[in-house]
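Chemist: fold the following and give me the result.
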Amino acid sequence: MTVTSFYPVLMTTDVATTSAFYRRILGFEVTFEADWYVSLRRGDAELAILDHAHETIPRGFGRPPAGVILNLEVTDVDAVMAEMPSDVRVVLPLRDEAFGQRHAILEGPDGVLIDVIQPIEPSPEFAHAYAV
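Modeler: Next up, the predicted model:
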């Protein structure tokens, strides 16, 4: 199998608002836009937003996401969080994790969590868990 792309598609009740959030807060740019679907890109990262009631969704599966975390790895999480607009809800403030991350978690539309991560040196307890 030759994979040419792999990216999340978030179903939502409000495509315009959800798309605007990812463009305004995370700097994504539109690569395709319809009233029912928006494809976004920032560098190599892709994300799509889809109306949960669209006809292409199999019956019984069209619901906004629950229990989803999107990881956004950055080079300087402190700088990203310092520039975060005040209307964005931070549900986990900046902190260092022994497993090798400095991160903060934001709440996006439909309750999707966005984990803004900067890799840091893991503690000796976790260093062995990383593939070489």
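Chemist: can we go C-alpha only for contacts and neighbour counts from here?
Modeler: Noted.
Chemist: contacts for stretch 32-46, please.
Modeler: Stretch 32-46 has contacts (Cα atoms under 8 Å, 6 or more residues apart in numbering) with 7-8, 15-16, 19, 23, 27-31, 47-51, 54.
Chemist: kindly recompute the last result at 6 Å.
Modeler: Residues outside stretch 32-46 that contact it (Cα atoms under 6 Å, 6 or more residues apart in numbering): 7, 28-31, 47-51.
Chemist: one more to put side by side:
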Amino acid sequence: MQESKDFYTRLFGCHVIFESDWFILLRLGNSDLGFMLPDLQFQPPIFQCALAGKGVWIAIDVDDVVSEYERIAALGVPIEVELRSEAWGDLHFAILDPNGIGIDIVEHHQPG
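Modeler: Next comes the predicted model:
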């Protein structure tokens, strides 16, 4: 969990709302992002499973995706999907967090 905390605070300026040895809650913009150790018997079953990052991604909207791309690349973070423009108008790139969750960093535009 320390690696996740470091990743999100360093790259996206998240603030720690709560932290313990089994759980961390981060503030990301207007949303919260939580990480919990798996198999904690005192938690409801829905929160006990370990997540391998399959089929889950987080989209982070930014005003200037080119600047974010340059900043994150300069930090040495591997870029999984290079900066690209999509037919539906998005300009984006993607990275992986330490848990294998895809992070899609997006600047929205109207298709043109």
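Chemist: before we move on, the earlier item: wait, which of the contacts of stretch 32-46 of the first structure is closest to P85 of the first structure?
Modeler: Looking at the contacts of stretch 32-46 of the first structure and their distance to P85 of the first structure, the nearest is F28, at 15.5 Å (Cα to Cα).
Chemist: what do we get in the second structure for that closest one?
Modeler: Using TM-score structural alignment, the equivalent of F28 of the first structure in the second structure is C14.
Chemist: follow-up on the earlier one: filter the contacts of stretch 32-46 of the first structure down to the buried ones.
Modeler: 28-30, 47-51 (16 or more other Cα atoms under 10 Å).
Chemist: tally up the residues packed near the counterpart of L28 of the second structure in the first structure, please.
Modeler: Using TM-score structural alignment, the partner of L28 of the second structure in the first structure is R42. Here the number of neighbours of R42 of the first structure (other Cα atoms under 10 Å) works out to 14.
Chemist: how near is R42 of the first structure to V30 of the first structure?
Modeler: R42 of the first structure is 9 Å from V30 of the first structure, where distance means Cα to Cα, to the nearest Å.
Chemist: same deal with P64 of the first structure?
Modeler: Counting by Cα to Cα, the gap from P64 of the first structure to V30 of the first structure is 21 Å.
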